[in-house]
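K.L.:
Could you look at this predicted model? Sequence included:
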Amino acid sequence: MKKASILLIFFILIVSCKQNKKEKGQIVSEKIEFTEIVKEDYELYKPNKEIKGVLILFGGYPESADDIKREFQILDIARENSIAVLLSNFNQKLWLKENEKHQLAKKLQDIVVENELPTENIFVGGFSSGGVVSLLISDFIIGMKQFYIDPKGVFIVDSPIDLIALYKSSEKNIERNFSKPSIQESTWLLENLGKNFGNPKDNIEKYEKNAVFTYRTNNISNLKKLKRTKIRLYTEPDTLWWKENRMADYEQMNAFYIKKLSESLAQKGFEGVEYIPTTDKGFRANGEI
């Protein structure tokens, strides 16, 4: 999955949670010290003094906290702006079961409480499949009264939000037989989606129940609690790269469904949604596309 520049993404937190904005050109002379807390399932970097906000990040399908830290070098920016950053090791999820939502929400709240983090400016974001987790868990937290860590904003970066689209695209990729990585990923997706939900032409309700968005039926039932939450949808619709490397059409790309989701949310009265397509930002830390 191609990824966007973290500097652009982090702008959501800097802009949204600062109530007293600094004048342009103002220099912060005091160096803000961070405490680093490394646990089995997360890493936390928090200012030693005032904490103005909390940013919770979920990585892509195989990514751990270390991977997020390497690919998205935001800790210096967070330090300068007194932002605590929680890097989660929770990954390898394209959907969340109900018990997983309960467990993850409780875990996040426990981390906030144990580390005395503020709850009024929490932002959640994720890259690729981590964006799916971010949206689903944020909707769940806001909808459950026992949790008091409601996110103020959520963002995703090039996330596979439509499970039916993944299934149908995988069928096309295998039939096309063009790219070995694409065939391997598509075979895995068909096996796992089929095992859990069956074929979408026979079991569309199961896909709607678990997906962030189902374009075919315009279903956003797993996002309803986010109607008053700021949402940013980042994607890089690099159609040329996908055509050359995967022979994929625009309608097979995450970018297509992310744009359609933004349109659907706007039609349904979600006022805080921003769709942000990027250009030439989709590079890894080592320079690879």
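P.N.:
Arrived safely. Model, not experiment: these values are computed from the prediction.

K.L.:
from here on, contacts and neighbour counts on C-alpha atoms
P.N.:
OK.

K.L.:
Which stretches in the stretch 101-250 of the chain count as strands?
P.N.:
In the stretch 101-250 of the chain, the strands defined using DSSP state E, counting those that start in this stretch lie at 122-127, 153-157, 230-235.

K.L.:
export those to CSV and tack on mean neighbour count and distance to Asp67?
P.N.:
Putting these into CSV (neighbours: other CA atoms under 10 Å; distance: least, CA to CA, whole Å) gives the following:
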stretch, mean neighbour count, distance to Asp67
strand 122-127, 27, 11
strand 153-157, 28, 15
strand 230-235, 24, 19
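
K.L.:
Can you lay out those as CSV showing distance to Leu86?
P.N.:
As requested, the strands of the stretch 101-250 of the chain are exported to CSV (distance: least, CA to CA, whole Å):
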stretch, distance to Leu86
strand 122-127, 9
strand 153-157, 14
strand 230-235, 19
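
K.L.:
quick one, which of these is nearest to Leu189?
P.N.:
Of all the strands of the stretch 101-250 of the chain, strand 122-127 sits nearest to Leu189, with 18.3 Å by CA to CA.

K.L.:
Find the residue closest to Ile6 in space, skipping its chain neighbours.
P.N.:
Spatially, and ignoring its direct neighbours in sequence, Ile6 is nearest to Phe72 (5.6 Å; CA to CA, 6 or more residues apart in numbering).

K.L.:
Could you check how far the one you found is from Glu63?
P.N.:
Phe72 sits at a distance of 12 Å from Glu63 (criterion: CA to CA, to the nearest Å).

K.L.:
here comes the other one, which I'd like you to weigh against the first:
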Amino acid sequence: MRKIGLLFILISFSTGISAQLIREIKLNYSSSNDHYFVVEPKGNIQGALVLLPGSYQEAESIFPETKLHNVAYLHNLLVVAFTCGKTKAYIDDQTLENIDTVLDHVIKTFHVPKDKFAIGGYSAGGVIALTYAEHCKQYPHKAVINPQAVFTADSPVDLVDVWYTFNREVEKNFSEAAMNEAKAFLKTMKEDLNGTPHTNLENYIKHSPFYSKADDGGNAKYLLQTAVRLYHDPDILWQLKNRRRSLFDMNILCASAMVNYLLLQGNEKAELMIADRPGTRSDGFRHPHSWSIIEEVDCILWIKKSLGIE
């Protein structure tokens, strides 16, 4: 059993209603998950919301980009944020162990029941959130938590499709930012997943939240009883102009297929959420791939309903 110590770093910020604290909790061992951040609610903790950042991002990058933690504070939800390995867009054994360790510590420290958790993430963080929720449902006897709700902010859900999408980005050679991301992830995926979908399709399906060509949806079949929301800003005109992407290159295509699969299997709690406002980064830059596509109040109320909290 790892020995865990605590180091608290307090960062205050104003919501216009009351001051809140983002606490960094340092875990006393060497790992990519050697710390996590929490925002404790205004009243007694009734549940927990786990937030995961995108690739190459620190956990603290979440807080300027969304007000989910502000709204959760007012609704008695503990917010937990941590990084799952900066280059990860899927869960391997080490990442799974790291997530389990953090959440086990959260339960013991803040006394949150294991069935009062929701988990969500942005971009690659959303892939990990979905995959982790699926893992918990597939192996309930050894799962640290029993998440009742899972959501994503413009995340890809089919790793096989991601492989081909990234290859098209490289071939187009239009957006330097998109092309650099594609090259980096193609290299990482080939190394981590031991090949390509051509040479090791089974491993891609194993690590993917959803596989659109499988009758059983791949790992999505483990979410048939779970509340699922996949948030997207389907601004095709922005994508055509700024990235030269068609609908076939956008994350929403496979997301809609995943939600449709869940609905067909009887999960009426599965939803494709279309942004009610244009995605915008905290610096004011317009981008559909943003945390801000999630309407925070509605999302928190959905989480409370999913957790059975009044």
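P.N.:
In hand now; what should we look at? Bear in mind the structure is a predicted one, so any value in this text is a computation, not a measurement.

K.L.:
TM-score them against each other, please.
P.N.:
Comparing the two superposed chains by TM-score structural alignment, normalised by the length of the first structure, the resulting TM-score equals 0.82, with 259 aligned residues with a CA RMSD of 2.2 Å.

K.L.:
Just tell me what the residue nearest to Ile6 of the first structure corresponds to in the second structure.
P.N.:
Under the alignment (TM-score structural alignment), Phe72 of the first structure pairs with Thr66 of the second structure.

K.L.:
before we move on, what about Asp280 of the first structure?
P.N.:
Under the alignment by TM-score structural alignment, Asp280 of the first structure pairs with Arg277 in the second structure.

K.L.:
three-state assignment of that match?
P.N.:
State at Arg277 of the second structure, reduced to three classes by DSSP: H, G, I helix; E, B strand; the rest coil: coil.

K.L.:
What about it, how many residues nearby?
P.N.:
Residues near Arg277 of the second structure, counting by other CA atoms under 10 Å, number 12.

K.L.:
residue ranges of the helices in the second structure, please?
P.N.:
When assigned using DSSP state H, the helices of the second structure occupy the ranges 62-65, 68-74, 93-110, 124-138, 159-172, 176-192, 201-207, 236-242, 251-264, 296-307.

K.L.:
among the strands of the stretch 101-250 of the first structure, which is nearest Gln146 of the first structure?
P.N.:
Across the strands of the stretch 101-250 of the first structure, Gln146 of the first structure has its closest neighbour in strand 122-127 (16.6 Å, CA to CA).

K.L.:
Read off where that closest one ends up in the second structure.
P.N.:
The counterpart of strand 122-127 of the first structure in the second structure, counting by TM-score structural alignment, spans residues 117-122.

K.L.:
what about the matching stretch, how far off from the first structure?
P.N.:
Stretch 117-122 of the second structure, aligned to the first structure and superposed, deviates on average by 0.9 Å (mean CA distance after the TM-score superposition for the first structure).

K.L.:
quick one: contacts of that stretch?
P.N.:
Residues lying outside stretch 117-122 of the second structure but in contact with it, judged by CA atoms under 8 Å, 6 or more residues apart in numbering, are 47-54, 126-130, 133, 145-155, 290-291, 303, 307.

K.L.:
gap between it and the chain center?
P.N.:
5 Å (CA atoms, centre = their mean, to the nearest Å).

K.L.:
cool, and stretch 108-121 of the first structure?
P.N.:
Averaged over its C-alpha atoms, stretch 108-121 of the first structure has a centre that lies 20 Å from its chain's centre (CA atoms, centre = their mean).

K.L.:
Same check on stretch 154-166 of the first structure?
P.N.:
Taking CA atoms, centre = their mean, one finds the center of stretch 154-166 of the first structure at 8 Å from the center of the full chain.

K.L.:
So which bit of the second structure is it matched to?
P.N.:
Using TM-score structural alignment, the residues of the second structure aligned to stretch 154-166 of the first structure are 150-162.

K.L.:
Between the two ends of the matching stretch, how far is it?
P.N.:
Distance between the boundary residues of stretch 150-162 of the second structure (CA to CA) amounts to 20 Å.

K.L.:
Just give me the neighbour total for the closest residue in space to Tyr73 of the second structure that isn't next to it in sequence.
P.N.:
Across the structure, with CA to CA, 6+ apart as the measure, the residue nearest Tyr73 of the second structure apart from its sequence neighbours is Pro41 (4.0 Å). Counted with other CA under 10 Å, the burial measure for Pro41 of the second structure works out to 23 neighbours.

K.L.:
Now do Pro41 of the second structure against Ile22 of the second structure, distance only.
P.N.:
Between Pro41 of the second structure and Ile22 of the second structure the computed distance is 11 Å (CA to CA).

K.L.:
how far away is the aligned partner of Pro181 of the first structure in the second structure from Val170 of the second structure?
P.N.:
With TM-score structural alignment as the criterion, Pro181 of the first structure lines up with Ala177 in the second structure. Taking CA to CA as the measure, Ala177 of the second structure and Val170 of the second structure are separated by 11 Å.

K.L.:
which one of the two has more residues nearby?
P.N.:
The neighbour comparison of Ala177 of the second structure against Val170 (other CA under 10 Å) goes to Val170, with 18 against 9.

K.L.:
Just want the most central residue of the first structure.
P.N.:
Nearest to the mean C-alpha position of the first structure, by CA atoms, centre = their mean, lies Gly131 at 1.8 Å.

K.L.:
quick one: what's aligned to Phe90 of the first structure in the second structure?
P.N.:
Counting by TM-score structural alignment, which is the criterion used here, Phe90 of the first structure corresponds to Cys84 in the second structure.

K.L.:
is it true that that match touches Ile99?
P.N.:
Yes: here Cys84 of the second structure lies in contact with Ile99, judged by CA atoms under 8 Å, at a distance of 7.2 Å.

K.L.:
So if I had to pick from these two, which one is more boxed in?
P.N.:
For Cys84 of the second structure and Ile99, the more surrounded residue by other CA under 10 Å is Cys84, and the numbers stand at 30 against 19.

K.L.:
Report the aligned residue range of the second structure for stretch 234-251 of the first structure.
P.N.:
Counterpart in the second structure of stretch 234-251 of the first structure, with TM-score structural alignment as the criterion, is residues 231-248.

K.L.:
tell me which residues of the matching stretch are tucked away?
P.N.:
Of the residues in stretch 231-248 of the second structure, those buried under the neighbour-count criterion (16 or more other CA atoms under 10 Å) are Tyr231, His232, Asp233, Pro234, Ile236, Gln239, Arg243, Arg244, Arg245.

K.L.:
before we move on, what about stretch 179-198 of the first structure?
P.N.:
The neighbour-count criterion (16+ other CA under 10 Å) identifies Ser182, Ile183, Ser186, Thr187, Leu189, Leu190, Leu193, Phe197, Gly198 as the buried residues of stretch 179-198 of the first structure.

K.L.:
Also stretch 204-220 of the first structure?
P.N.:
Residues of stretch 204-220 of the first structure classed as buried under the neighbour-count rule (16+ other CA under 10 Å) are Ile204, Tyr207, Glu208, Lys209, Asn210, Ala211, Val212, Phe213, Thr214, Tyr215, Asn219, Ile220.

K.L.:
Good, we can wrap up now.
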